[in-house]
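1. 3D model of this:
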Amino acid sequence: MPQSSARLRRGAVIAVAAGTLLAPIAAGPAGAAPFAPSAGLTAGSPGPSATAADVRAMTPEVARRLDVSVRRVMHVANIPGVTVGIWTPGQPSYVRSFGVADRSTGRKMAPDLYMRIGSETKTFTVTALLQLVDRGKARLDDPIGRYVDGVPGGNRITLRQLAEMRSGLFNYSEDPGFFKALTADPQRSFTPRQLLAYSFKHPVMFPPGAKFFYSNTNLILLGLVVEKQSGQHLGDYIKRNILDPAGMRHTLFPAGNEFPAPHAQGYTEQTANGGQADAADWNPSWGWAAGAMISTLEDLHTWAPTVATGRFPDGRRMVGAATQKQRLITPATSSITGAGYGLGIFDVQGWIGHNGSLPGYESLTVHLPSTGTTLVALLNTDTDYRGQEPSTVLGEAITKIISPQHVYDLPLSRTG
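-> Presented below is the predicted three-dimensional model:
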């Protein structure tokens, strides 16, 4: 299999088993109102619990250290542009943009740009599923074969196992034929059934529930379940039931390659010949329920505590308390200490959320519940640095400064 084909798996938070989606000038800070502290986790999180002392105060010195660290990572990893937001209740916010949004014009990166968020889409798709579970329209321990025909082993694979990445289904975006089709025409549109066909021609890799394996195929199936049980297109359901109630007016599920302005250009080497390309106008339909969405820094600032707590910003429940408790049971996925994956959400050293990667863009949106701290990072490249995703390198550098007891240290295995 071409190496680039494997890289399209990316957006996996825990790339461990075998199975992922894909000197700068600082802008001035932009403030944002912090959220109230969120309740601590109550279920099965493998990361260390946080206390208020675990996050450093955002003093001018800490902000200066962050500026220096972000610029250093950008320099060594050749990242064109980055926006970072950090918010802790009772502390000054840190919102900075560095570098360029467009290499050809020199247009600066800015906090208000739309960005593709890749596998962060999974948190929205699984949230939609959990809402339907709360409404009695689906059950987590139902077999997927009850909802979608033709799934290998579909009478034994449950919706829960799909959401937990423990189905054993082959990841369609690792299929060489898929990679060839995508890179031959990056603007083509894929249907969910076409994506599943790339997966289903491969044998099931292990019995359902036996182990963790990050597979985009799982989310395509869950997206189809949401559509069937809600009677709505997935993007419409997410907008009406998640984005609108959360007040996230700048987040969308595109139907094709549309990309609102202003947005950053995105730079990738996931091409047919391995050369660099601007992927801003590539069609993300190949990621669909696993990775197609677009958002902004401020909307992701809203989303991080919303998905981590199961409550909308106004206090209403987005997901029922019992269902949210199940969501936050994050079994360990490998030998990586302090990292686990639950129902479409991860816990890495106490940080709850998800990352995203697809050609040209990477993102990281995480929340430290006991302190109410949110970290969002948006990048306009997905090119690895020394075998690690650039968002991981950046997240580790930032959290070493702001939360040294909770460092976002997520190694990327090229085989998983």
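
2. CA only for contacts and neighbour counts going forward, please
-> OK.

3. which residues touch stretch 387-395?
-> 70, 73, 77, 79, 355, 362-364, 377-379, 381-385, 408-414 (C-alpha atoms under 8 Å, 6 or more residues apart in numbering).

4. Return the set of buried residues in that stretch.
-> Q388, E389, P390, S391, T392, V393, L394, G395 (16 or more other C-alpha atoms under 10 Å).

5. between the residues you listed, which is nearest Y198?
-> Looking at the buried residues of stretch 387-395 and their distance to Y198, the nearest is E389, at 25.1 Å (C-alpha to C-alpha).

6. what about the closest one, distance to G342?
-> In this structure, E389 and G342 are 21 Å apart, going by C-alpha to C-alpha, to the nearest Å.

7. what's the answer for G350, then?
-> 13 Å.

8. Pull out the buried residues from stretch 184-197.
-> The neighbour-count check on stretch 184-197 (16+ other C-alpha under 10 Å) flags P186, Q187, R188, S189, F190, P192, L195, L196 as buried.

9. Another sequence for comparison is provided below:
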Amino acid sequence: MSLVAVTAFAGACGYTIGEPATWRTPAPTPAYAAQLQTTLQNIINDMRVPGAVVMITSPEKGDWTQTFGTRTVDGGGPVTVGDRFRIGSNTKTMTGTVLLQLVQEGKIGLDDPVSKYRPEVPDGDAITIAQLLDMRSGLYNYSEDEQFNAQLDSDPLRVWKPEELLAIAFAKPAYFAPGAGFHYSNTNLILAGLIVEQLTGRSLQDEFQQRIFGPLGLGETLLPGPTDADIPAPHPQGYMFGTNVSTLADPALPPAEQAAADDGTLLPKDVTVGNPSWAWAAGAAISTAADLTRYATALVSGGLLDAKTQQMRLDSIQPIQTPAPFEVGYGLALVRFGPLYGHDGQIPGFNSFMAHDPVRKDTVIVLTSLFAGPDGKQPANELAMAIIQALYGIAPAPSASPSR
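-> Model prediction:
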């Protein structure tokens, strides 16, 4: 969901393709980088992460990009900064952005009842469009259903239709009355994606391309078609300890398996081959670190919405957990991590994090090729929290962040 890898590589080498080489003095390594690299490497080792990309842009502290590990658990080639990763729930920010653009265009209102567009939604007269994007609809999250997860394990290449996902959700009782609480639910964004297609008459893929990817120059970012299970090269393989079913109630491995993972006798399973249609508007996109840096900046500091709508989006965020030293909140398909705004994402084989500070203009991108560590923690989030501590001297609680 990056700058073209070749261009990025050429820039790093100090010249532009097609022009005479003009050697420049490399930017100095930021003061925080040496200690941070050691910290991140320790986390990667402890969590058994096969590969990762970290990209930090900070006008005050300095920019730093680093890759870790290899594309496969048995070595393979090294991960590169241009590698593509599945970015899971970071996709939600894209679906939310397109829907907010349609609000700007007068095609839909945030206070409209969902039933106006999708009459089949239970209690849809009482659920607003805003509540879908705020995760306050109360609708059951289909991806929490055990039978659904069993099907993901047994048939990872199955092509899921959005209507099938909604049928799973609507067969279960709501978590609460609309607006009465917060519960992270992929069902909300599947509905949002269908409403986008209904209002525009075009596919969500086309809307992403025309409204986000094209205008921002995100040449390495895509929303796969419903039958497309491939990640365009180059990319690492994606890995997972356990299964979708076994990690549903508790993402941590049993103690004996954690010990085996720690000593290297238990390796994560390669789950790269899988159709992400089950996540669609809620989590199917693919991107690179450079593209996400550009996207996160526009998402938070402006460039995709008008100033009024942009500020409304930032102001919509409500606390979902208030651990010291700062608050984590959610609103209109956007997460606040203290001074930064963005999202994170978890999909079998991959875990990702993106955030941007609209005041300091810092951007933090982390991409990993592991769904979760043996202890159940999300590697991209753990790495991101270490980065935030290095940049700001503060460390939020990783568990506060939604993603799956």
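
10. Mind checking the TM-score on these two?
-> Laid over one another, the chains give 0.84 as their TM-score (TM-score structural alignment, normalised by the length of the second structure), with 358 aligned residues with a C-alpha RMSD of 2.4 Å.

11. still on that earlier bit, please tabulate the buried residues of stretch 184-197 of the first structure in TSV, including the columns secondary structure.
-> Formatted as TSV, the entries for those read as follows, by DSSP: H, G, I helix; E, B strand; the rest coil:
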residue	secondary structure
P186	coil
Q187	coil
R188	coil
S189	coil
F190	coil
P192	helix
L195	helix
L196	helix
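
12. Can you get me a residue count around D111 of the second structure?
-> By other C-alpha atoms under 10 Å, the residues close to D111 of the second structure number 11.

13. Could you check what's spatially nearest to L364 of the first structure, not counting adjacent residues?
-> Nearest-residue entry for L364 of the first structure: N355, 4.3 Å, with adjacent residues in sequence omitted and distances by C-alpha to C-alpha, 6 or more residues apart in numbering.

14. Which of the helices or strands spans the equivalent of that neighbour over in the second structure?
-> Applying TM-score structural alignment, one finds that N355 of the first structure aligns to D344 in the second structure. Assignment of secondary structure by DSSP states H and E places D344 of the second structure within strand 340-347.

15. Average offset of that strand relative to the first structure?
-> Between strand 340-347 of the second structure and its aligned stretch in the first structure, the superposed structures give an average distance of 0.5 Å (mean C-alpha distance after the TM-score superposition for the first structure).

16. Give me the helices and strands touching that strand, please.
-> helix 91-104, helix 289-301, strand 334-337, strand 350-356 (3 or more C-alpha pairs under 8 Å, 6 or more residues apart in numbering; DSSP states H and E).

17. hmm, 6 Å instead?
-> Judged by 3 or more C-alpha pairs under 6 Å, 6 or more residues apart in numbering; DSSP states H and E, the packing partners of strand 340-347 of the second structure are strand 334-337, strand 350-356.

18. Which parts of the stretch 301-404 of the second structure are helices?
-> With DSSP state H, counting those that start in this stretch as the criterion, the stretch 301-404 of the second structure has helices at 307-315, 379-392.

19. matching residues in the first structure for the last one?
-> Okay, so that is helix 379-392 of the second structure. Applying TM-score structural alignment, one finds that helix 379-392 of the second structure aligns to the residue range 390-403 of the first structure.

20. Kindly check the end-to-end length of stretch 288-301 of the first structure for me.
-> 23 Å.

21. A171 of the second structure - how many residues pack around it?
-> Residues contacting A171 of the second structure under the criterion other C-alpha under 10 Å number 11.

22. Please report the distance of it from R71 of the second structure.
-> The separation that A171 of the second structure has from R71 of the second structure, given C-alpha to C-alpha, amounts to 40 Å.

23. Tell me the counterpart of D278 of the first structure in the second structure.
-> Residue-level alignment of D278 of the first structure against the second structure, with TM-score structural alignment as criterion, gives D270.
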